[in-house]
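>>> using only what follows, build the 3D model:
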Amino acid sequence: MDKALVLVTGASGYLGAHCVKVLLGRGYRVRGTVRSLKNALKVEPVKKLDPSGKLLTLIEADLNKKDGWENAVAGCEYVLHVASPFPLGGTQETIDTAIAGTKNVFEACAKETSVKKVVLTSSLVAVSEGHRAETRRLTEDDWSILEGSIAYVKSKTLAEKAAWDFVKEKKHKNNFPLTVILPGAIMGPPLTDDKGTSVESAVQMMTMSGLPRITFACIDVRDCATAHVEAMTRPESDGMRVICCEADPIYLTDMAKRLSEEFVSQGYSPATKTIPDWIIKVGSVFSGKLSALAPRLGMETRFDNTRLREVLGVHPNDSREAMVDMAYELIDRGIIKKTPKYRGKPKSRNGNTNEIHSVKL
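Modelled structure (predicted):
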């Protein structure tokens, strides 16, 4: 008997492609949405995840348009709604697209009785913004304070709230259960050559001369994709938000030190120096990006990832190792230039971390 058909929205994206890979590895049939089938840069690498051509189908669908989503979800048992705009900062359009896209997908699922469950990708920024939580760990009960927040934070928070409001109505033809995954900063090897925000950040880590004194709560993209698939089939996660990151934050300079250990001997100079706080604060007067960083200097926000570990069975890989894997992949893809000293990725780093040892049943 064939495995269930799963819809993955944003299948050519950084996280979406990894979700497709995990699903195919477990034998599921996958239907993935992309904005344009003509964009070979994004589409062809995803197609290669299914060499047989029998388990994966890609179709076009636009988050801003209702048309096409009923056909996209038709016959699917599960939906992973991963697609969402991810610019640095964002605009009102970012907010509108995120909310409209979520509503369009959910309305289609509510009409399709084959859909057993939806898993939505939100973000840790829907939990953490506006909280100074050095004295406690933030949990899924926390919501970001939106006053003064940037558009991206608002887009993720408001889109997630719209999703919960929709599901709680229970007035639909198909009242499906929902689990929301709240990833931190996602890192790890990309499966496409698309230069998205996560890739740009990794390139900067390998090339900048200094880094601000800020931390991020991180998650390996392979662990994040696994968390989505585990949530899909574990009914104990129904109705839950799930924080998806390592419990403790990591300073950018600590991440860079691990990159330095791996790559200095190969001709690279990852940033390991800390930019003094006062430079960031002075620069914040003139730069929007620096003004967003200034309030975060030295902030060490911690999170409770109990649900990730105990409900979904995912035990996060060390994000510093995920960054090393990411850098190797970016070099091999030519996104970061190879040096004459580059030795190539060690065979020991070719394993699929999330599927080998991060999941406990």
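>>> for the rest of this, base every contact and every neighbour count on C-alpha atoms.
Fine.
>>> quick one, what contacts the nearest residue to S291 once chain neighbours are set aside?
Excluding the flanking residues, the one nearest S291 by C-alpha to C-alpha, 6 or more residues apart in numbering is S284, at 4.0 Å. Under the criterion of C-alpha atoms under 8 Å, 6 or more residues apart in numbering, the contact list for S284 reads L290, S291, A292, L293, A294.
>>> one more, for comparison:
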Amino acid sequence: MMTKKLVVVTGGSGFIAVHIILQLLQQGFAVRTTVRSLQKTALIKEMLTNGGVTDFSALSFAEADLTHDAHWAEVLRGATYAIHVASPTPNRVFKDENEMIQPAVEGVLRVLKAARDAGVKRVVLTSAYGAVFAGHHHRTTPYTEADWSDVTVKKVHAYQKSKTLAERAAWQFIREHGNGLELAAVNPVGVMGPVLSSDYSHSNVQVRQLLEGQIKAVPHVDSGYVDVRDVASLHILAMTAPQAAGERFLATTGETLSMLDVATILREAFPQFAAKLPTKTIPNVVIKATALVKPELKMIASIVGEYAGTSNEKAVRMLDWHPRSAKTAIVATAQSMLDLGIVADRG
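Modelled structure (predicted):
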């Protein structure tokens, strides 16, 4: 019997990571996933079970923290591939932006060093749209993988800086110290799709808040959206396709939706929530003024009214990747929240 190729996935309890693990197991890979605490293993198994996994024999867990050197050498030992998903999530209130930037940069370098030293063939880095679009003004053409965020612009949020500087550091490490280690990066826009437990990603909070009537009016923020199942499949294509080495890929459907568009999609798909869903936008000046006294709004204030068009031409052309529509992703998010009882069905 052939030995299964081992893939290390960092941050296994995360929304994107757990869908990657799900697809890797379904495709016959062995997976070792890292968690900061082994107490997370039950949650990961619950999510994978909800996703349809019944056999956990090819899955193992390892405790490792991106802020410490300990354990990373053992974690990567014997792996053919690594998918580095774990990264600080947007902390909307912080004293120093380095609280977000430093762990992201140092974390990616720890993983890359350990992967190189363990003889891993390729690392796929989960970067972000935040490493592509931030700091650009008066944009009128879709963002592509050729674009990088300009972190010298004062209003760029620390989360976008952390994603940009971490990815930049990764590419620099490969150039200068990679010793043959391959790297590919995936840069997702807003990630929607089925949540697999009541412990779900920050990117899905918006849908729950909309359905529960917590948002009476929305900011004028345009965004791309993509289904987490397609983000996972793009990571695996970037991991296995020979032509993906040295490339970055925008994970986007190529559509651009406003938050009102999202509310409209939810209203049409779930008419029982129609009365709860917003129909008005908040003026940009109000958002920007409020952010001066409410730091948690700074990230939103930095992107209101900004162009957000994206292209997925590269991933389609190079990797034959064909994502579901943004509408499908958004509806799947809401439906999974209803199915799991995260949002009470009003029907």
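>>> before we move on, back to that, from the contacts of S284 of the first structure, which land in helices?
The helices in this structure, assigned by DSSP state H, contain L290, S291, A292, L293 from the contacts of S284 of the first structure.
>>> buried ones only from the residues you listed, please, as a PyMOL command.
Under the burial definition 16 or more other C-alpha atoms under 10 Å, those of those that qualify are selected in PyMOL by:
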select buried, resi 290+291+293
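>>> which of the ones in helices among the contacts of S284 of the first structure lies closest to A61 of the first structure?
Distances from A61 of the first structure to these, taken as C-alpha to C-alpha, are shortest for A292 (33.1 Å).
>>> so how far is W278 of the first structure from that closest one?
In this structure, A292 of the first structure and W278 of the first structure are separated by 14 Å, where distance is defined by C-alpha to C-alpha, to the nearest Å.
>>> equivalent analysis for C109 of the first structure, please.
As defined by C-alpha to C-alpha, C109 of the first structure lies at a distance of 51 Å from W278 of the first structure.
>>> of the two, who's got more company?
Taking C109 of the first structure and W278 together and counting by other C-alpha atoms under 10 Å, C109 has the greater number of neighbours (29 against 10).
>>> on the three-state scheme, the aligned residue in the second structure for that one is what?
Across the two structures, C109 of the first structure finds its equivalent in A115 of the second structure, going by TM-score structural alignment. Recorded secondary structure, A115 of the second structure: helix (DSSP: H, G, I helix; E, B strand; the rest coil).
>>> show me what contacts the spatially closest residue to A115 of the second structure that is not a sequence neighbour?
Here the nearest residue to A115 of the second structure in space, its sequence neighbours aside, is L76; by C-alpha to C-alpha, 6+ apart that works out to 5.8 Å. Listed by C-alpha under 8 Å, 6+ apart, the contact set of L76 of the second structure reads V8, A82, A114, A115, A118, V120.
>>> neighbours around the first one, how many?
Residues lying near V8 of the second structure (other C-alpha under 10 Å) number 28.
>>> sorry, back to before: could you check how far the residue nearest to S291 of the first structure is from A292 of the first structure?
Distance from S284 of the first structure to A292 of the first structure, by C-alpha to C-alpha: 8 Å.
>>> what about the counterpart of S198 of the first structure in the second structure, neighbour count?
In the second structure, the residue paired with S198 of the first structure is S203, using TM-score structural alignment. By the measure other C-alpha under 10 Å, the count of residues near S203 of the second structure is 14.
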